[in-house]
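Asks: give me a 3D structure for the following:
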Amino acid sequence: MECGFFNSKGEDRLYNAEHFTSYLSSMICNGVQDTVGECFAPSVSEDDGLLLTIGSGKAWINGHYAQTTTSEKLDLSAYVDESLGRCVAVGVYCDTSESVRDCGFEVLAGTCSGSPRPPKFSNTESRTYLTICTVRLRPGAASILSGDVTDCRNDEALCGYCKCILGKCGVTVLQEQMAALESRMDALEKKMDALDVKVLDSGTCGENAAYTLYTNGLLRISGSGATDDQKETSVWAKNGTADSITKIIVDDGITKIGDHFFNGLPNVTSALIAQTVSEIGTYAFADCSKLSGISLPPVLTKLNSRTFSGTGIAALSVPVSVSAIGLQAFYGTAIENLVYAGTKAQWNAVEKQTNTTTPSLTDSWDVTGTDPDTFLKKVICSDGTYVRNTSGKWSTE
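Replies: Sure, this is the predicted structure:
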């Protein structure tokens, strides 16, 4: 049996670094610490050619830590093939072997191919990796586009975030979430009992998801996993109850809101979305014309095309978990200034889908309307602001 830690008498209790890392690893999970620097955010610049920038940050790996106080540039030119594409993976490693005993960044090259796939790091007994990002290198490329970079930090299987220490990122947080959910449910049920609220309609809306519509206008989605995709309009618009819905609550446990799921609910004024929702489908809230604001979940991975089209939303805060923005994601809204919770480097790493940068053409991520052509004006990051000029280019304010 191993034990520790005790005072030494005559050197009968001796401890080394691995004893302490074993102790720390029981309290601090592996991942990028989301409170330090730029959290190792990957980014590219038009002026940097084939240089990939990894922002400052700190990561914990099996009780060891790797930290940089300044950004680092990795030269990927050696991995470019003149005739075929290639993907590379960029990770931070911890090597405990006696000959190394160090942490650092590493680039893993994939196989050249007409349809290249990102390679995956393989952990060994002494070497453990966290994958920061993957990069697609086009044949004969002289530069890297932002769309070539896939941020992997939010993928728990490849990297993940160490959002807190002292064991709080596991069971304690889950308990706190459950307690908060139970408290919210109890308060809602008491209020409904006092108002003599009855169930108007109920049914299933996913493999493990269900809906309940109450006589006070509340539509509640509960259960777990994904809700069903709808075709063109919501199930409530089809069954004639759409006009009676004024409030939406999506309970924790739901992970996806399907395409068109709440489409066509003209009297909805508020929507409370669970913290567990990582995907909201296309047109999911379309034509909810009285919906003027919404808080996006902190684990949301993508803003899909026209999710909020035809709503009254004029302001939106985008969490750092979002890694991609679809074509016309803000179309049909009154949003002018987008607030992004991360840094400029993290914003640059977000994949923004667009087919043109010409303002007269509207097949772009930042268009908000076509009569006349209107676009987002500003993106406000935690460390600065980007503005869109008349030629359709985004630049630092």
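
Asks: going forward, measure contacts between C-alpha atoms and count neighbours the same way
Replies: OK.

Asks: check which helix or strand covers residue 178.
Replies: In this structure, residue 178 sits in helix 173-194 according to DSSP states H and E.

Asks: wait, I meant residue 19
Replies: Taking DSSP H and E as the criterion, the element that holds residue 19 is helix 17-25.

Asks: in that helix, what counts as buried?
Replies: Using 16 or more other Cα atoms under 10 Å as the test for burial, helix 17-25 gives 21, 24-25.

Asks: mind putting those residues into JSON lines with distance to residue 180?
Replies: Converted to JSON lines, these look like this (distance: Cα to Cα, whole Å):
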{"residue": "21", "distance to residue 180": "33"}
{"residue": "24", "distance to residue 180": "29"}
{"residue": "25", "distance to residue 180": "28"}
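
Asks: what's the closest of the residues you listed to residue 95?
Replies: Using Cα to Cα, residue 21 is the member of these that lies nearest residue 95, at 12.9 Å.

Asks: check the gap between the closest one and residue 64 for me.
Replies: Going from residue 21 to residue 64 by Cα to Cα, to the nearest Å gives 6 Å.

Asks: now the second one, please; I'll put the structures next to each other:
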Amino acid sequence: MAFYSGFFNSKGLDRTYTAEDFTSYLSSIICNGILDTYGQNFKLTPANSGLGVVLGTGKAWINGHYFINDSRYVIDLTSYQDESLPRYVGIAIYLDTTESVRSVTLRLFPGTPAENPSLPSIPQDEDHVRLLMYAVRMNPGASRITESDWFDYREDSNVCGYCKCILGKCKVTELMSQMAQLVAEVQENNDTIADLTNKVEQLEADVEDIGDIVSVGQCGENIFYALYSNGKLLLKGTGDMYDYDSPLSPTGNDSPFFNNQDIKRVIVSDGITDIGVYAFRYCDELETASLPGTLTKISDFAFYPHPDDMATPTITHGLTEVTIPSSVTEIGYCAFAYNRLTTLTVPGTVTTIGQRVFAACANLTTVRYEAPVINEFMFVNCNHLENVTLARTVTEIKSHWINYCRSLTEITYEGSLADWAAVTKGSNWDAHEGSISTTNLTRINCLDGYMQYNTETGEWTEVHE
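Replies: The predicted model follows:
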């Protein structure tokens, strides 16, 4: 027969398939090798004593067949030690499809003892295929085996390698990581578009609002402003804005925009690098702020409106939307707290960030966070927050960052379970500390599985997929 097809439902046993049919199909889409999303990828470590090694958990695919080790396995190599000459012992996953065997097993292949020993020869033909993971050197007279005694071939696609995607170009976790990177690049492009849009808006403001200025002034050494009757506030110039005092300060050094309810929209021109301390304090009717690609710092309380009662279901003052440019490296304490924001992205360029930056933004539902550090009380009392994505670039999560975010049940993390384990976490990072939890977070979704929270034991457990 020259042509084959499948698979179809059987009617009256008119369609039958064997295990070989399925393995043939699987081998066409899954490359031979170790599956890097399962367990410890067969990591080898020395045994506690004697001439032994310990093989970690792992899963491998070989010609459409799978092989799994679900617990640490001790391999005793004592019998392979020669009295006078060294030799290598190969540790391999071995497929034997002959009718009398039909299995995938862990096999040891001893080489010939010699002054300069060679790697063992492992037979391969149409019925026998091997994945050579390690070659362990057995030295005469040795009492222990250390990591320096073996060669690791797991990365070598000529003899072992890792499972690759259907196109055969990358490991599974690398593919997912690249996808996350593409998403980040799209976001960066969106930031560029937002920056260009901001420049267009500045030009529109110049054209549309000339002749309708209600106030002008200076708010930086080289920065001047014009407020138009339609509520647009245009800042032009270069460098940093002035920093201003708290309204409670006896010096009375208030921002010219303090408590101004006529400001509806702020357009900060290209060239300005810093939004000053208390710059737009109590500008309750301010809805949008267009920020330039030259901006590097948003200071303490920069966009802080009159606080609403934390118990209220929604916030009624402050910004409804803002795009933080990827040029920003520092955001200060409470810079956007109590605003009406619904979605936001914190770019990875932000290396310094204060506490409570987005505290009590009760309308906030969706967050993408790329900066390396999430500071304390970052989203405290954001009680409508339900969609949180943390980029793999997040390396530290400090205490109490999601306290009283009761709508939050799960978080998406764009890294592996091992990456998540490496993230530094402060006390009560998950808002479950003590007898009363202040959030409903029970799951952290990772690329190769998820973390599951047990409400009875108060512990997080890895679940591999």
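
Asks: just give the TM-score of the two.
Replies: Once superposed, chain against chain, the TM-score is 0.44 (TM-score structural alignment, normalised by the length of structure 1); 224 aligned residues with a Cα RMSD of 4.9 Å.

Asks: what's the helix holding residue 19 of structure 1 packed up against?
Replies: If you count contacts as 3 or more Cα pairs under 8 Å, 6 or more residues apart in numbering; DSSP states H and E, helix 17-25 of structure 1 packs onto no helix or strand.

Asks: I'd assumed residue 88 of structure 1 was in a strand, is it?
Replies: Yes. Assessed with DSSP: H, G, I helix; E, B strand; the rest coil, residue 88 of structure 1 lies in a strand.

Asks: surely it and residue 136 touch.
Replies: Yes. Contact criterion Cα atoms under 8 Å: residue 88 of structure 1 and residue 136 qualify, at 6.7 Å.

Asks: so what secondary structure elements neighbour the helix or strand residue 387 of structure 1 falls within?
Replies: Using DSSP H and E, residue 387 of structure 1 maps to strand 384-388. Applying 3+ Cα pairs under 8 Å, 6+ apart, one finds that strand 384-388 of structure 1 contacts strand 378-381, strand 394-396.

Asks: which parts of that strand are buried?
Replies: For strand 384-388 of structure 1, using 16+ other Cα under 10 Å, the buried residues are 385-388.

Asks: can you tell me the SS state at residue 233 of structure 2?
Replies: Per three-state DSSP, the secondary structure class of residue 233 of structure 2 is strand.

Asks: burial measure for it, as a count.
Replies: 24 (other Cα atoms under 10 Å).

Asks: also residue 373 of structure 1?
Replies: 12.

Asks: from residue 303 of structure 1, how far off is it?
Replies: Taken as Cα to Cα, the span from residue 373 of structure 1 to residue 303 of structure 1 is 21 Å.

Asks: ok, residue 95 of structure 1 next?
Replies: Taking Cα to Cα, one finds residue 95 of structure 1 at 37 Å from residue 303 of structure 1.

Asks: which one's more surrounded, those two?
Replies: residue 303 (25 against 20).

Asks: for that one, which non-adjacent residue is spatially closest?
Replies: Counting by Cα to Cα, 6 or more residues apart in numbering, residue 325 is the residue found nearest to residue 303 of structure 1 once chain neighbours are left out, at 4.8 Å.

Asks: going along the chain, name the strands of the stretch 51-200 of structure 1.
Replies: With DSSP state E, counting those that start in this stretch as the definition, the stretch 51-200 of structure 1 shows strands at residue ranges 51-54, 57-61, 64-68, 72-75, 86-95, 102-109, 127-137, 149-151, 161-162, 199-204.

Asks: quick check: which of the ones you listed is nearest to residue 318 of structure 1?
Replies: Across these, closest to residue 318 of structure 1 is strand 149-151 (Cα to Cα), at 16.0 Å.

Asks: and the helices and strands packed on strand 384-388 of structure 1 as CSV, adding distance to residue 102 of structure 1?
Replies: Shown next, in CSV, are these (distance: least, Cα to Cα, whole Å):
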stretch, distance to residue 102 of structure 1
strand 378-381, 34
strand 394-396, 37
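
Asks: let me have those in JSON lines, adding mean neighbour count and distance to residue 270 of structure 1 as columns.
Replies: What follows is these, written out as JSON lines (neighbours: other Cα atoms under 10 Å; distance: least, Cα to Cα, whole Å):
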{"stretch": "strand 378-381", "mean neighbour count": "21", "distance to residue 270 of structure 1": "24"}
{"stretch": "strand 394-396", "mean neighbour count": "13", "distance to residue 270 of structure 1": "32"}
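
Asks: of all those strands, which lies closest to residue 188 of structure 1?
Replies: strand 378-381 (35.4 Å).

Asks: is residue 254 of structure 1 in contact with residue 211, as I believe?
Replies: No. Between residue 254 of structure 1 and residue 211 there is no contact under Cα under 8 Å: 11.5 Å.

Asks: give me the common contacts of these two.
Replies: Common contacts of residue 254 of structure 1 and residue 211, defined by Cα atoms under 8 Å, 6 or more residues apart in numbering, comprise 221-222.

Asks: who has more neighbours out of these two?
Replies: Relative neighbour count places residue 254 above the other of residue 254 of structure 1 and residue 211, with 25 against 19, counting by other Cα under 10 Å.

Asks: need the contact list for residue 90 of structure 1.
Replies: Counting by Cα under 8 Å, 6+ apart, residue 90 of structure 1 has contacts 105-108, 131-135.

Asks: could you tell me how many residues sit around the residue nearest to it when sequence neighbours are not counted?
Replies: Counting by Cα to Cα, 6+ apart, residue 90 of structure 1 lies nearest to residue 107, which is 4.6 Å off, once chain neighbours are set aside. By other Cα under 10 Å, 19 other residues sit near residue 107 of structure 1.

Asks: distance of residue 107 of structure 1 from residue 31 of structure 1?
Replies: From residue 107 of structure 1 to residue 31 of structure 1 the distance is 18 Å (Cα to Cα).

Asks: just checking, next helix/strand downstream of the helix or strand harbouring residue 345 of structure 2?
Replies: Element membership for residue 345 of structure 2, per DSSP H and E: strand 343-346. Downstream of strand 343-346 of structure 2, the first helix or strand assigned by DSSP H and E is strand 352-353.

Asks: burial of residue 60 of structure 1, as a residue count?
Replies: Residues near residue 60 of structure 1, counting by other Cα under 10 Å, number 23.

Asks: state the helix or strand in which the closest residue to residue 65 of structure 2 other than its chain neighbours lies.
Replies: Nearest non-adjacent residue to residue 65 of structure 2, counting by Cα to Cα, 6+ apart: residue 23, 6.0 Å away. Assigned by DSSP H and E, residue 23 of structure 2 belongs to helix 19-29.

Asks: packing partners of the next helix or strand after that helix?
Replies: Heading C-terminal from helix 19-29 of structure 2, the first helix or strand you meet, by DSSP H and E, is strand 33-34. With contacts taken as 3+ Cα pairs under 8 Å, 6+ apart, strand 33-34 of structure 2 sits against strand 58-62.
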